[in-house]
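Participant: pasted the sequence and its predicted model underneath.
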Amino acid sequence: MEIFTKSLTKRRFSFTDIIIIAVIFIILYIILKLSSGMNIPFVQGDHLNIDLSPLMLPYYAGRSLLRMFIAFFFSLLFTFIYGYIAAKVKTAGSVMVPVLDILQSIPVLGFLSATIIAFMAAFPNSLMGVECASIFAIFTGQAWNMTFSFYHSLMTIPKDLEEAGQMLHFNPWRRFISLELPISAIGLIWNGMMSFGGGWFFLAASEAISVLGEDIHLPGIGSYLAVAVESGNVQAMLYAMLVMLVMILLVDQLFWRPLIVWGQRFKLEFSEAKEQPDSFVYNVLYRSFIMYWLYSHIFAPIGIFFNRCILWFFDRLEKAPHTYVSINAGYFVQRGCKVFIALFLLYELYAPAKEAVFMLYDIGFNDLYQAFIMGLYTGGRVLAALFLGALWTIPVGVKIGLNPRLSAKMQPLVQIAASFPANMLFPFFTILFVEYHVNFEYGSILLMMMGTQWYILFNVIAGAMSIPNDLIEATEIFELSGWKKWKSLILPSIFPHLVTGFITASGGAWNASIISELVSWKKYTLTASGIGAYISTATSAGDWNGILVGIAVMCILVVLINRFIWHRLYYMAQTKYHVD
């Protein structure tokens, strides 16, 4: 308590604290005001008007940001639960990791009509159903990348820290908050930033929804942009893009930049680098009297109480009489996961599998063979996109991650580039391909890269920032530079993060193949041979047999690549390339 008081006396209430209090109340009021508009009466057939007046842009931007952060919260919750079970229960992980890879590869937006019907049935006569469907679509653009990052962090914990946790007899909860969560912090922050940027890509598609032949435009910047494009209002389009740019910059500077500075405290090192990431917002909040008071009198006591309750539960579990039951948390979790997965698969796959069998009677062997060949073409493009993207993202990501000053300058630019919907640029590339007679079989690789290379870049930056300063100083002492430094320090250090970047970029590339293998602009339509174009054509024609075959072939190829490439690289990262 004495230290507590001493720390508190170092801070004095100032005018800055008044501003912070005002900002907190303003944010709370805005959240309440915006959330009240999410639960208004609504039935199918009602029309929500989108006003293209620039005065409505702040309100629409606020509604979109609220959806983004709600989706991010559920993505984080999903990350901790799914990633933890996949890493801790080997039997479950052998199924859950390939399933996760399939989930991030399947074009979920193609099934948005089905999800919105389900959510509208869950919330009848309310706009909340449509809002939940929109949030779910954004969630699908955020969750997978973060989950892979958390899973990789749990699987590559240094052995000495593992042994320290065992010697200290950490129970699962103590181990999670004292070891596993801090180890994964830097990777989670950067992958969370990338995932949030991916959410911007899904924003327009998730707010302007078409269901049962009716268009529903939720109030938001995505719907504003969609209506502006439909009406050909160039001025409104520019307003929307400008507001989206401002939103990205504000979120980056007010949310992500302080998190990056805070996350540096979880870096594994004995000596601190001379240059550290810096944030004006973080410095103001850290020195604020009111923030320290809120933390010490409200947040910390709540956290301590919650922590003690969970620790008490584990203590009672360990002290339970073994004559009645043999307590083995891992055993019960593993058994429970097996039962849950089995029941879930039976429930979810019984009806679709039965329907698929009947559909397959209408599909000939030639159609299956053609779809598989198309899948191989797309698989080749995916690997080419990953290779070409890695050529520039690895050196640039390492440069940014090892240089805090450069990181401060480049982070907003990288965030904007990663968040900007790449498909909005596709028509311009279509014109260039037609003008210069570029073979679209190869040109589609460039379009695929535009939406996937950022996953590699953000993971490389996270890996470079995680390199202990002790090892960097050691390379300077031994005068290692150039390729020797890359071979002995940089590449081994970033390898686990690089594998995560490749896996998430691969899933994004398979997903992007739906829109990158078939593009059109006015009278020009370019098509590349691949499973993405196959599914797009089947979807346009309403050919459910073709859609089923295309997605099935894509899932099979994703599982095979996961098993024979990514699984082996993950094993290499766990056993050879991580800090011990």
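Facilitator: That came through fine.
Participant: C-alpha from now on. contacts and neighbour counts both.
Facilitator: Fine.
Participant: can you pull out the helices in the stretch 1-150 of the chain?
Facilitator: Listed in chain order, the helices found in the stretch 1-150 of the chain under DSSP state H, counting those that start in this stretch are 2-9, 15-36, 57-88, 90-105, 112-122, 128-140, 143-155.
Participant: got another one to weigh against that:
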Amino acid sequence: MSPLARRSRSLWTDLVVAAAVLVLGYLVLRAGKGATVNFDPADVATADTSPARLPYDAARSLLRMFAALGLSVCFTFVYAYAAAKSRRLERVLIPALDILQSVPVLGFLTVAVTGFIALFPGSVLGLECASIFAIFTSQAWNMTFSFYRTLTALPRELDEVSRSFGFTRWMRFWRVELPSGAIDLVWNAMMSFAGGWFFLVASEAISVGNRAYSLPGVGSYAGAAIAEGDLGKIGWAIATMAVMVVGVNFLFWRPLTAWVEKFKNEQSEASEVQRSVVLDLLRRANVPTSIGRWSRPLRDAVGRGARVFGRDDRPLVHDPARRRAGDLLFAAVLLALVGWGLYDLLRYLHERTGLGVFGEPLLLGLATLARVAVVVVVATLVWVPVGVRIGFSPRLARIAQPVVQVLASFPANFLFPLAMWVFLRTGVDMNLGCVALMALGAQWYVLFNTVAGAMAIPSDLREAMDDLGVRGWQRWRRLILPGIFPAYVTGGITASGGAWNASIVSEVVTFGGTTLTATGLGAYVFHATETGDHPRLIAGVAVMSLYVVVLNRLVWRRLHGVAQRRYTL
């Protein structure tokens, strides 16, 4: 191609990219304008279900989803880094993360709506912040677990090399730690984004106590259509959601997953790599390069600001006596604070309902625990082989990724009315049927983490296995299972937590005037939230957190330790 033709092609590429950026900025401003107006509580009690409103509703939902994703990324970096770098904080932050993961979105909403409305009285911004916070709680935990696992699994040699080169902590994070976890982080972010879609209805059509709040969005539209029993409007919501998911995958996730391939740790270049039309367009354009030049002073300022952390001169081995004394002091302060809070909570419950309020949720939790176990086991048997197949084949990944992304991102509760119709027609008991509904919201964590783990296995090792003629079960035992095991553990932890959370909306399904209810802890929390029964809501959330923490300690944390010790590439 001649220089003139190349310049002409680059000019057209720049014009397309610049126009896309301007349109994106306009859409954000247009959609965000409605988030700061004042409101009358009567005006936000119901959603407008006119199909003509769906494009605007879709823009508002996307704005909330990406705002929550940005917050989740920031939270992941800070929280996971603190837990991975400090043993004292790790002993508090990781169990706290188990608890936060187990707290249902409805539990967060109960507190968030009241708090944000008080913070922004009379403004829709308070409801928007509550909705974004609810979506954030469905995204952040999975990403944080993934990045924490990456940081704790980094080889000791990398730590020593970075110290020998005099890296500051910021340089080590930016040049060593973040690239090492980029593939896992992107795939888990994609899965977390899909988890946000699942709870879109709950976060946009908020019902706490006897008050109902509804924000413009596809989730609130679908919630209102389901309440009306209007299958036509539900169909419009499903079609809009499908367009949104496919569009976000094509314009955002596909370019991102193709770009992070550069961080794969291998000595020879893979014969096949993921491709993205959008990423190729951005690479040909000069606009990103120009933006990079204009932002260089800002990047330099960030680098200079990060130097306040200085070099990481901490010894690799600390003085045992000094460390033990610090641990004891830290534990004493923590136990005092937790003990005071627990005493006050128990006093509150004793005055309102008595401590016997914990008995019913403890028994109901056994039924939900059995369903969670079934979901995780079946998801493992079904999706691990599929995930390995996708992760090992870039060509298959190009085909399967959009399909999987649509399936994972599509809010399963949009399909709950259809599931209810099937249950009623076939006579399936809701106690069994809700297992399938829980799986729709939790199984994808196993698949996405398996894909990320398989993609992170260096091509060198796979080619070596091919040269040695290792096939079948031997290949799985020697390469695949050890290679994906750390990522699978992360997926198992988050799938388990996701199944507990999904039980809230899966054990109680409503369509029109018909409601099907299963026996379980999820239904208990749902009814406590709907009726505004705070003592029973606290008891339900506390028992659910107890089940999740005990399960993580007895099963998943032990597997995580095995992954760190034996199966880190």
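Facilitator: Received, thanks. The structure displayed is predicted, hence computed values, not measured ones.
Participant: work out the TM-score between the chains.
Facilitator: With the length set by TM-score structural alignment, normalised by the length of the second structure, the two chains reach a TM-score of 0.90; 557 aligned residues with a CA RMSD of 3.1 Å.
Participant: returning to that earlier point: for residue 508 of the first structure, find the nearest of the helices of the stretch 1-150 of the first structure.
Facilitator: The minimum distance between residue 508 of the first structure and those falls on helix 90-105, with 6.1 Å, by CA to CA.
Participant: thinking again about what came up before, any chance of a markdown table for the helices of the stretch 1-150 of the first structure, columns mean neighbour count?
Facilitator: Shown next, in a markdown table, are these (neighbours: other CA atoms under 10 Å):
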| stretch | mean neighbour count |
| --- | --- |
| helix 2-9 | 10 |
| helix 15-36 | 13 |
| helix 57-88 | 20 |
| helix 90-105 | 19 |
| helix 112-122 | 17 |
| helix 128-140 | 25 |
| helix 143-155 | 26 |
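Participant: right, and these - which one's nearest residue 256 of the first structure?
Facilitator: helix 57-88 (12.5 Å).
Participant: tell me the buried residues in the helix or strand in which residue 369 of the first structure is found?
Facilitator: According to DSSP states H and E, residue 369 of the first structure maps onto helix 365-402. For helix 365-402 of the first structure, burial by neighbour count (16 or more other CA atoms under 10 Å) applies to 368, 371-379, 381-386, 389-390, 393-394, 397-402.
Participant: can you add distance to residue 359 of the first structure and give the helices of the stretch 1-150 of the first structure back as TSV?
Facilitator: Shown next, in TSV, are the helices of the stretch 1-150 of the first structure (distance: least, CA to CA, whole Å):
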stretch	distance to residue 359 of the first structure
helix 2-9	69
helix 15-36	44
helix 57-88	33
helix 90-105	22
helix 112-122	19
helix 128-140	28
helix 143-155	30
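Participant: tell me the contacts of whichever residue in the first structure pairs up with residue 79 of the second structure?
Facilitator: Aligned counterpart of residue 79 of the second structure in the first structure: residue 82 (TM-score structural alignment). For residue 82 of the first structure, the contact set (CA atoms under 8 Å, 6 or more residues apart in numbering) comprises residue 147.
Participant: likewise for residue 383 of the second structure?
Facilitator: By CA under 8 Å, 6+ apart, the contact set of residue 383 of the second structure is 443, 446-447, 450.
Participant: mind doing that once more with 10 Å?
Facilitator: Contact analysis of residue 383 of the second structure by CA atoms under 10 Å, 6 or more residues apart in numbering lists 389, 443-448, 450-451.
Participant: gap between the aligned partner of residue 154 of the second structure in the first structure and residue 43 of the first structure?
Facilitator: When the first structure is aligned by TM-score structural alignment, residue 154 of the second structure is paired with residue 157. Residue 157 of the first structure sits at a distance of 51 Å from residue 43 of the first structure (criterion: CA to CA, to the nearest Å).
Participant: the two: which has the busier surroundings?
Facilitator: Per other CA atoms under 10 Å, whichever of residue 157 of the first structure and residue 43 has more neighbours is residue 157, with 18 against 13.
Participant: name the element the residue lying closest to that one once chain neighbours are set aside belongs to?
Facilitator: Computed as CA to CA, 6 or more residues apart in numbering, the closest residue to residue 157 of the first structure that is not its neighbour in sequence is residue 183, at 7.2 Å. Assigned by DSSP H and E, residue 183 of the first structure belongs to helix 181-207.
Participant: matching residues in the second structure for that helix?
Facilitator: Alignment of helix 181-207 of the first structure against the second structure: residues 178-204, by TM-score structural alignment.
Participant: hmm, back to that, save the contacts of residue 383 of the second structure as TSV, and put in secondary structure and distance to residue 550 of the second structure too.
Facilitator: TSV is the format used below for these (DSSP: H, G, I helix; E, B strand; the rest coil; distance: CA to CA, whole Å):
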residue	secondary structure	distance to residue 550 of the second structure
389	helix	33
443	helix	21
444	helix	23
445	helix	20
446	helix	20
447	helix	24
448	helix	25
450	helix	24
451	helix	28
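Participant: so which of those wins on neighbours?
Facilitator: Of the contacts of residue 383 of the second structure, with other CA under 10 Å as the count, residue 450 tops at 35 neighbours.
Participant: OK, contacts around that one?
Facilitator: Here residue 450 of the second structure is in contact with 184, 187, 380, 383-391, 444, 456, 481, 483-492 (criterion: CA under 10 Å, 6+ apart).
Participant: distance check, it against residue 50 of the second structure.
Facilitator: Distance of residue 450 of the second structure to residue 50 of the second structure, computed by CA to CA: 41 Å.
Participant: let me know the closest of the contacts of residue 383 of the second structure to residue 115 of the second structure.
Facilitator: Distances from residue 115 of the second structure to the contacts of residue 383 of the second structure, taken by CA to CA, are shortest for residue 445, at 30.8 Å.
Participant: my read: the closest one touches residue 404, true?
Facilitator: No. Applying CA atoms under 10 Å as the test, residue 445 of the second structure and residue 404 come out as separate, 11.4 Å apart.
Participant: start and end residues in the first structure for stretch 541-561 of the second structure, please.
Facilitator: Here stretch 541-561 of the second structure aligns to the first structure at residues 551-571, judged by TM-score structural alignment.
Participant: can you give me the end-to-end distance of that stretch?
Facilitator: 28 Å.
Participant: also stretch 144-160 of the second structure?
Facilitator: 25 Å.
Participant: and for stretch 48-67 of the first structure?
Facilitator: 17 Å.
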